[in-house]
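Undergrad: Structure here, sequence nowhere to be found:
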């Protein structure tokens, strides 16, 4: 089983009992405000998304990790690597994605998880570059990307929803683990 540990997080492949807490996270309009068209997801949609995570792991050797707090075993959300197929203009690319419950915001968990994911991409998966995509007005991921040393690679628009997006990138040979 693939697992990455940080001082405050366990990044691991999903367990069946992650569905309920992940569904709570993806049903929260605060969390999904900046994702695609901003719609929340129900339990079935979350289950389908989690199944796709496992398929990405099986097919590509990387995917989204469930982010767990080691002290409590609580699922905080997810962070990891995915191929941003919704944005063909950046392909082939692998992106860092993160979505945490609001109770975990502002504590450094997203930055810590994204940093560990970058190390995983470089050291364990041999990737030489990763990107991250965010809505232009969403400041939280911009801060995380800046902490990772990512730079703005392009401005674009979501091809389906017309939302302005920023694409940041980092050459992992320049990443400071």
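TA: Arrived safely, thanks for sending. In this text, all values refer to a predicted model and were calculated from it rather than measured experimentally.
Undergrad: contacts, neighbours, all on C-alpha from now
TA: Will do.
Undergrad: Following the longest helix anywhere in the chain in sequence, what is the next regular element?
TA: When the chain is scanned for its longest helix (criterion: DSSP state H), the result is helix 43-60. The helix or strand immediately downstream of helix 43-60 is strand 64-68, counting by DSSP states H and E.
Undergrad: thinking again about what came up before, so which bits of the longest helix of the chain are buried?
TA: By neighbour count on 16 or more other CA atoms under 10 Å, the buried set for helix 43-60 is 43, 46, 47, 50, 53, 54, 56, 57.
Undergrad: this is the comparison structure:
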């Protein structure tokens, strides 16, 4: 079982007990504001998300991690890698993404988890490049991407959602520098 320990977090595969707390996160309009089209996710949809993420782990050797606080064991959210299917500018590339419950914002958890995930991608899984698509206006995620050392790779409009996006990227040579 793939697990990553950071100073404050455990990044791990998903458990059945994670469905309800992740569903609570998915039911928060402020959290989901920047995810996809912003639609809230039901308990059933969240369970399907977790099932899909676990299948991606089995198929790709990477996926979305459950983010657990080491001190309390509380589920803070999700961070990880996925094979993007949209927007077209990043389709079929390995992307990094995250979503944390609002009570965990502003504490550096997203940066800590994303940094560990990026290291996992580039060093453990041998990926040579990782991308991210971030909606224009999502300054918190943009700040995390800058902290990761990811560089802007262009601005686009998502033809499916109509949102303005900024794409970021990093490759192994940039990460190691």
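TA: It's in. Treat the numbers as computed from the prediction; the structure is a model and nothing was measured.
Undergrad: Give me the TM-score for these two chains.
TA: The TM-score (TM-score structural alignment, normalised by the length of structure 1) is 0.96; 177 aligned residues with a CA RMSD of 1.2 Å.
Undergrad: about what we covered before: would you reformat the buried residues of helix 43-60 of structure 1 as CSV and include distance to residue 75 of structure 1?
TA: Shown next, in CSV, are those (distance: CA to CA, whole Å):
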residue, distance to residue 75 of structure 1
43, 16
46, 14
47, 15
50, 13
53, 16
54, 17
56, 20
57, 19
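Undergrad: Now do the helices in structure 1.
TA: Using DSSP H, helices in structure 1 cover 19-26, 29-32, 43-60, 109-119, 139-148.
Undergrad: Please identify which of the ones you listed is closest to residue 8 of structure 1.
TA: The minimum distance between residue 8 of structure 1 and these falls on helix 109-119, with 7.3 Å, by CA to CA.
Undergrad: with structure 2 superposed, average distance for the closest one?
TA: Aligned to structure 2 and superposed, helix 109-119 of structure 1 gives a mean residue distance of 0.4 Å (mean CA distance after the TM-score superposition for structure 1).
Undergrad: what angle sits between that helix and strand 64-68?
TA: 140 degrees (axes from the mean of the first three to the mean of the last three CA atoms, to 10 degrees).
Undergrad: Which secondary structure elements does helix 109-119 of structure 1 sit against?
TA: strand 75-82, strand 95-100, helix 139-148 (3 or more CA pairs under 8 Å, 6 or more residues apart in numbering; DSSP states H and E).
Undergrad: so which of the ones you listed is the most packed in?
TA: Stretch with highest mean neighbour count among those: strand 75-82 (a mean of 25; mean count of other CA atoms under 10 Å).
Undergrad: how big's the offset between that one and structure 2?
TA: With mean CA distance after the TM-score superposition for structure 1, strand 75-82 of structure 1 averages 0.4 Å from its match.
Undergrad: Show where that strand falls in structure 2, residue numbers please.
TA: Using TM-score structural alignment, strand 75-82 of structure 1 lines up with residues 75-82 of structure 2.
Undergrad: For residue 106 of structure 1, which of the helices and strands packed on helix 109-119 of structure 1 is the nearest?
TA: helix 139-148 (8.6 Å).
Undergrad: Superpose on structure 2 and give me the mean offset of that closest one.
TA: So helix 139-148 of structure 1 averages 0.4 Å relative to structure 2 (mean CA distance after the TM-score superposition for structure 1).
Undergrad: Now do that helix against helix 109-119, angle only.
TA: Using the same axes, to 10 degrees: helix 139-148 of structure 1 against helix 109-119 is 50 degrees.
Undergrad: And helix 139-148 of structure 1, what does it pack against?
TA: helix 109-119, strand 129-135.
Undergrad: residues in contact with the closest residue to residue 80 of structure 2 other than its chain neighbours?
TA: Residue nearest to residue 80 of structure 2 in three dimensions, not counting chain neighbours: residue 64, with 3.9 Å by CA to CA, 6 or more residues apart in numbering. Listed by CA atoms under 8 Å, 6 or more residues apart in numbering, the contact partners of residue 64 of structure 2 are 13, 53, 54, 57, 78, 79, 80, 81, 82.
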